[in-house]
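In: No sequence on hand, only this structure:
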């Protein structure tokens, strides 16, 4: 527990690295993966590999944590001795998790909660979670955390691409025209989260390797805007490029101070398929 007794909670869609969560008592609130035979808490009742293995027979859907689940997580933090909390969520433009968290936070009597909408997803949102922990441990006052993390979120960027577009289409993240054109011409869109926190295409690359190169180029260009940056890479075992991309980031971005590496949660893999590779960049907050 940190000296300020401020708990940090997040949802599983932020893909905050598990070892960091364990070391700093960051508490995950699981999103839900829904199959015909039942619903499973992401990362608790079902793993990413299990979702991938079941793709051959069913592409599931996802749903957000219930208000009761969020309240239970906050109450558990209070029981464990925390006096306030910061709850960092994936983009409100992609999930109603943030809005639900805000509703629950307003109902918590005697336990102030600041909800942070990262306007992003995956490991980029995880970088905001990690920054929240660092700010709290550095002594940033509770009242300043919300505004400072909101500002940092605006400058945090995620870029990702996938080999197969059918999962994004199935989840309603891209339209039919984008799916058909991309599949027919081997076009791999590179996506990012726009100002509203929704998926948008930043580039259309012909082929997988060119798409990955475009991702890296966008991270490099974004990094030039700041004195120092933290970068991140995420992928699954099916497309393991962690070592390669980590090395390229360190070699080509002279102002990077750290490269965070992460897997991808079951709830996110539902919408992307097994071939997702993502990168993120964030200015150092201090």
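Out: Nice, I can see it. Being a predicted model, the structure only gives us computed values, none of them experimental.
In: drop to CA atoms for contacts and neighbour counts, all remaining ones
Out: OK.
In: For residue 277, see how far away residue 10 is.
Out: From residue 10 over to residue 277 the distance is 22 Å, taken as C-alpha to C-alpha, to the nearest Å.
In: Of those two, which one has the most company?
Out: Each of residue 10 and residue 277 had its neighbours counted (other C-alpha atoms under 10 Å), and the higher figure belongs to residue 10 (28 against 25).
In: tell me the contacts of the more buried one?
Out: For residue 10, the contacting residues are 26-29, 87-89, 129, by C-alpha atoms under 8 Å, 6 or more residues apart in numbering.
In: Take these and keep only those in helices.
Out: residue 129 (DSSP state H).
In: any idea how far the residue positioned nearest the centre of the chain is from residue 66?
Out: Central residue of the chain (C-alpha atoms, centre = their mean): residue 122, 1.9 Å from the mean position. Here the criterion is C-alpha to C-alpha. By it, residue 122 lies 20 Å from residue 66.
In: what would the contacts of residue 10 look like in TSV with neighbour count and distance to residue 17?
Out: Formatted as TSV, the contacts of residue 10 follow (neighbours: other C-alpha atoms under 10 Å; distance: C-alpha to C-alpha, whole Å):
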residue	neighbour count	distance to residue 17
26	21	10
27	19	12
28	24	11
29	25	14
87	27	16
88	29	14
89	30	15
129	31	10
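In: Now distance to residue 173 too, for the contacts of residue 10, in a markdown table please.
Out: Output for the contacts of residue 10, formatted as a markdown table (distance: C-alpha to C-alpha, whole Å):
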| residue | distance to residue 173 |
| --- | --- |
| 26 | 29 |
| 27 | 28 |
| 28 | 24 |
| 29 | 23 |
| 87 | 25 |
| 88 | 22 |
| 89 | 19 |
| 129 | 24 |
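In: For the stretch 151-286 of the chain, just list every one of the helices.
Out: Using DSSP state H, counting those that start in this stretch, the helices assigned to the stretch 151-286 of the chain run over residues 166-170, 176-185, 208-223, 242-252, 266-272.
In: next up, a second structure to put side by side with the first:
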């Protein structure tokens, strides 16, 4: 049977606000964060701001996959809510085993309903804007076959997130440094601009000096990735830097004024463990 009522599923690293997730009927499973005083569920009882406080106090939390029980429970809830198919877009396999875990559990649950699971090869902005665009496509009547065979792969391939971190310390300590080679110089205020490599690992694509140049470079990278495309979505995100994110948003809208949507997000607890605060991000997603 071809699913007619389609649900969307993701994890807590998609950085969708509770309002956006609820309005677009997007289900989420939380990654787990292991702290000195116990285990927490990302986006449920621990958030980015809590992680920054712990990092500044010298604590280095650890992250863990969602529980299989949470994933199965969420899939059962989707069935109870009347859906007959699920499209899941999960955190990059280059950073986490979440995608593979959800894929395996989805295969086990095929008797309940069809579950198509995708590796976003991204995180935060890239995941969030893919899910929000898919929600719009579903509302517009796009059907299962077109969504799963053409649209989801197109959106994943067409999403280009860029972000800056204040320090590479936590990426190195957490073993998520990937292909990031730029040196963040504290005294010289050298900041790397990071994106996702084709295999879903992090890689540095530029380095600039100072926060103002960071904002300019994020916008310039998004403009370059957009190229000659005429239809696109935009997104911005921050981790502990909301005022600067607003500056990036204004500059991005000025540089690429013909967007279909512009969305914003706040970096989740899981990713904050590895990138710390002072994070700024900008993204473009081409649609044509």
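Out: Perfect, thanks for sending it. Source: prediction; values computed, not measured.
In: Just the TM-score for the two chains, thanks.
Out: The TM-score (TM-score structural alignment, normalised by the length of the first structure) is 0.92; 283 aligned residues with a C-alpha RMSD of 2.1 Å.
In: circling back to that earlier point, any chance of the helices of the stretch 151-286 of the first structure in JSON lines, with distance to residue 157 of the first structure too?
Out: Converted to JSON lines, the helices of the stretch 151-286 of the first structure look like this (distance: least, C-alpha to C-alpha, whole Å):
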{"stretch": "helix 166-170", "distance to residue 157 of the first structure": "20"}
{"stretch": "helix 176-185", "distance to residue 157 of the first structure": "23"}
{"stretch": "helix 208-223", "distance to residue 157 of the first structure": "8"}
{"stretch": "helix 242-252", "distance to residue 157 of the first structure": "15"}
{"stretch": "helix 266-272", "distance to residue 157 of the first structure": "17"}
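In: Identify whichever of those helices lies nearest to residue 51 of the first structure.
Out: Of all those, it is helix 266-272 that lies closest to residue 51 of the first structure, at 6.3 Å by C-alpha to C-alpha.
In: mean distance, the closest one to its aligned residues in the second structure?
Out: Here helix 266-272 of the first structure, set against the second structure after superposition, deviates by a mean of 0.9 Å using mean C-alpha distance after the TM-score superposition for the first structure.
In: What range does that helix cover in the second structure?
Out: Under TM-score structural alignment, the match for helix 266-272 of the first structure in the second structure covers residues 269-275.
In: Quick one: the strands in the first structure, in order.
Out: Taking DSSP state E, the strands of the first structure run over residues 6-11, 27-29, 32-35, 38-41, 61-63, 84-89, 113-117, 157-161, 187-193, 199-206, 229-235, 256-262, 277-283.
In: And the ones you listed: which comes nearest residue 171 of the first structure?
Out: Between residue 171 of the first structure and the strands of the first structure, the shortest separation by C-alpha to C-alpha is 7.4 Å, and it involves strand 61-63.
In: From the contact counts, what lies against the closest one?
Out: strand 32-35, helix 266-272 (3 or more C-alpha pairs under 8 Å, 6 or more residues apart in numbering; DSSP states H and E).
In: most tightly surrounded among these?
Out: helix 266-272 (a mean of 24; mean count of other C-alpha atoms under 10 Å).
In: Tell me the spacing between residue 98 of the first structure and residue 70 of the first structure.
Out: Residue 98 of the first structure is 11 Å from residue 70 of the first structure, by C-alpha to C-alpha.
In: Apologies, that question was intended for residue 110 of the first structure.
Out: Taking C-alpha to C-alpha, one finds residue 110 of the first structure at 16 Å from residue 70 of the first structure.
In: And for residue 283 of the first structure?
Out: 30 Å.
In: Kindly report the same for residue 40 of the first structure.
Out: From residue 40 of the first structure to residue 70 of the first structure the distance is 16 Å (C-alpha to C-alpha).
In: So for these two, which residue has more residues nearby?
Out: Between residue 40 of the first structure and residue 70, counting by other C-alpha under 10 Å, residue 70 is the more crowded of the two (25 against 19).
In: Leaving out sequence neighbours, find the closest residue to the aligned residue in the first structure for residue 127 of the second structure.
Out: Alignment note (TM-score structural alignment): residue 127 of the second structure maps to residue 125 of the first structure. Distance criterion C-alpha to C-alpha, 6 or more residues apart in numbering; nearest residue to residue 125 of the first structure, sequence neighbours excluded, is residue 14 at 4.9 Å.
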